[in-house]
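1. Just to be clear, the model below is a prediction. Sequence and coordinates:
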Amino acid sequence: MRIEVYGCAYSAGLNDGQWHSVSLSAKWSHMNVVVDDDTAVQALVAVLIDSGDTYYFGGCLDNSSGSGCKSPLGGFQGCLRLITVGDKAVDPISVQQGALGSFRDLQIDSCGITDRCLPSYCEHGGECSQSWDTFSCDCLGTGYTGETCHSSLYEQSCEAHKHRGNPSGLYYIDADGSGPLGPFLVYCNMTDAAWTVVRHGGPDAVTVRGAPSGHPRSAASFAYAAGAGQLRAAVSLAERCEQRLALRCGTGRRPDSR
């Protein structure tokens, strides 16, 4: 006995809204279940398998029918197509017309699945997953929380850290709150005011050598821990902004000097 079904459903591991193939085959005391050409279960049972002549797809009838069918996980929610039993295709229209079996809570020749993750309502890179009637967002590792990963886990400024009684140190801040910009690392200097220090990844001192006249060259480039948009958001919250550049000049002998 061999049963093949192509199904589209929302369940653990198969919640992508795409079609998947499921095949169950039983012969003597061996049973195989294959999902998308990957063997999911290979079972050897102690008794011979008798498939009978009645098959249930998507769940069981109510208990009053006396069918003996049990479905502890509830009914299937999704769509089925290309059903075959043995080598014979099952015609759903014949089921609808009552010529083959019976059905309940079923739409024939129509798949009512709605993809609730396209477009995704999860913000800030949250991962969307869905069931038959709702969706949820996994916010792990995004720095945000809430039903749609909207609320930032970080304070908006060093001033907010100061109000919470935090000492000077390195902190992540999210300058635009729940906006599209992500958090970034700053040093909060808690003096009479809360100074936000954005550091760069370059060396503390750079040696600048001369260049031929009319041929200027770059001495060094600095990569800050925040992007341009994040810096603008942080500056917009500040009462005062400073950028410090210190130059130390020394004299040296020219090659042709004496």
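-> Arrived safely, thanks for sending. Numbers count the residues shown, from 1 in each chain.
2. going forward, measure contacts between C-alpha atoms and count neighbours the same way
-> Noted.
3. How much space separates the residue lying closest to Val35 once chain neighbours are set aside from Met190?
-> Here the nearest residue to Val35 in space, its sequence neighbours aside, is Val22; by C-alpha to C-alpha, 6 or more residues apart in numbering that works out to 4.6 Å. Distance, Val22 to Met190, by C-alpha to C-alpha, to the nearest Å: 62 Å.
4. and the host helix or strand of Glu4, what does it pack onto?
-> Using DSSP states H and E, Glu4 sits within strand 2-9. Of the remaining helices and strands, those touching strand 2-9 by 3 or more C-alpha pairs under 8 Å, 6 or more residues apart in numbering; DSSP states H and E are strand 20-27, strand 78-85.
5. try this one next to it:
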Amino acid sequence: MTPAPVRPALIVFDLDGTLLDTHADLVESLNHTIAALSLEPVSYDDLTHLVGQGARVMIERACRLRGHPLEGDALPALVERFVAHYAGNMPGRTEPYPGLVAAMDRLKSAGYRLAVCTNKMESLALGLLDKLGLTHYFDAISGGDTFEYRKPDARHLTGTVERAGGDISRTVMIGDSINDIAVARNAAVPSIAVPFGYSDVPVSTLNPDHIIMHFDELTPELLERLLQEYAEKVVV
């Protein structure tokens, strides 16, 4: 009996701090937003404590950081101000991390599917990737408002896998923060961490299955080894 063919693996990327270096534009739009409250600007050093849960939480955290916790219905207008500024200035100074495009070309040529799972609003993620000419690489792009749940809830990742036509047993998650490593763990898939993103702690302390220092290291050989090792670990 001929064995069933192995389905191509699906590689799921986080967006901010993993695929794209977005820090300059996030800081600029966030400072534009909190300027409406006459708050002191935030800096890149603050960003690692602010990002990861989408614009709403980022704004709330920035206001709290500046001693102005939001009350009542103040947040929606601030989110609208942030989104208008951020979307209106895309792609700004945002650019892919070194080696990313070559890595995606390498994986696509080898038959891999690619997807994005981010807590950024779906419209902002789609708009940014489109402006950078990267949308065509991905079989699915899900944001923090695509489903009723978001990272680190496993259903954000499993829903993305389903949208991309992938197989959860043949999926690897790549990210830069606790939400990415946690969602991989919650969905029972191997994780790869990158250290050049916006984590507020060394990514090694998050216990990913592997760390790459540069996208040159992201090869089919590495991915297949991780999938095999993870499958064996689960069986044991």
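-> Cool, got the structure. Since the structure is predicted, the reported quantities are computational estimates derived from the model, not experimental observations.
6. what's the TM between chain one and chain two?
-> TM-score for the superposed pair, counting by TM-score structural alignment, normalised by the length of the second structure: 0.23. Supporting figures: 93 aligned residues with a C-alpha RMSD of 5.9 Å.
7. follow-up on the earlier one: what about the residue nearest to Val35 of the first structure, how many neighbours?
-> 19 (other C-alpha atoms under 10 Å).
8. same deal with Ala184 of the second structure?
-> Ala184 of the second structure: 28 neighbours (other C-alpha under 10 Å).
9. Could you do Tyr144 of the first structure as well?
-> Neighbour tally, Tyr144 of the first structure, other C-alpha under 10 Å: 24.
10. That one against Asp138, yeah?
-> No: Tyr144 of the first structure sits out of contact with Asp138 when judged by C-alpha atoms under 8 Å, with a separation of 9.9 Å.
11. mind listing the strands for the second structure?
-> Ranges of strands within the second structure are 10-13, 20-21, 95-96, 113-117, 140-142, 171-175, 191-193, 210-211, based on DSSP state E.
12. want to try TSV for the ones you listed, with mean neighbour count and distance to Arg64 of the second structure as columns?
-> Shown next, in TSV, are the strands of the second structure (neighbours: other C-alpha atoms under 10 Å; distance: least, C-alpha to C-alpha, whole Å):
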stretch	mean neighbour count	distance to Arg64 of the second structure
strand 10-13	24	29
strand 20-21	20	25
strand 95-96	16	29
strand 113-117	26	27
strand 140-142	24	28
strand 171-175	26	26
strand 191-193	25	29
strand 210-211	18	32
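13. Out of those strands, which gets nearest to Glu224 of the second structure?
-> strand 171-175 (9.7 Å; C-alpha to C-alpha).
14. That closest one packs against which elements?
-> Taking 3+ C-alpha pairs under 8 Å, 6+ apart as the contact cut, strand 171-175 of the second structure packs with strand 10-13, helix 178-187, strand 191-193, helix 220-235.
15. Using CSV, lay out the ones you listed together with distance to Met58 of the second structure.
-> Formatted as CSV, those follow (distance: least, C-alpha to C-alpha, whole Å):
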stretch, distance to Met58 of the second structure
strand 10-13, 20
helix 178-187, 14
strand 191-193, 22
helix 220-235, 32
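16. nearest to Leu47 of the second structure, of these?
-> Closest approach to Leu47 of the second structure among these is made by helix 178-187 (14.6 Å; C-alpha to C-alpha).
17. Which elements pack onto the closest one?
-> helix 154-163, strand 171-175, strand 191-193.
18. how close does Ala228 of the first structure sit to Ala43 of the first structure?
-> From Ala228 of the first structure to Ala43 of the first structure the distance is 59 Å (C-alpha to C-alpha).
19. coming back round to it: which one of the helices and strands packed on strand 171-175 of the second structure lies closest to Ala125 of the second structure?
-> Going by C-alpha to C-alpha, the one of these nearest Ala125 of the second structure is strand 10-13, 12.1 Å.
20. The closest one - contacts with which helices or strands?
-> Applying 3+ C-alpha pairs under 8 Å, 6+ apart, we find strand 10-13 of the second structure packed against strand 113-117, strand 171-175.
21. gap between Gly169 of the first structure and Gln96 of the first structure?
-> 70 Å.
22. Between these two, point out the one with more neighbours.
-> Per other C-alpha under 10 Å, whichever of Gly169 of the first structure and Gln96 has more neighbours is Gln96, with 17 against 11.
23. how close does the more buried one sit to Leu237 of the first structure?
-> In terms of C-alpha to C-alpha, Gln96 of the first structure sits 65 Å off from Leu237 of the first structure.
24. which element is the residue lying closest to Thr39 of the first structure once chain neighbours are set aside on?
-> Nearest residue to Thr39 of the first structure, sequence neighbours excluded (C-alpha to C-alpha, 6+ apart): Val33, at 6.1 Å. Assigned by DSSP H and E, Val33 of the first structure belongs to strand 30-35.
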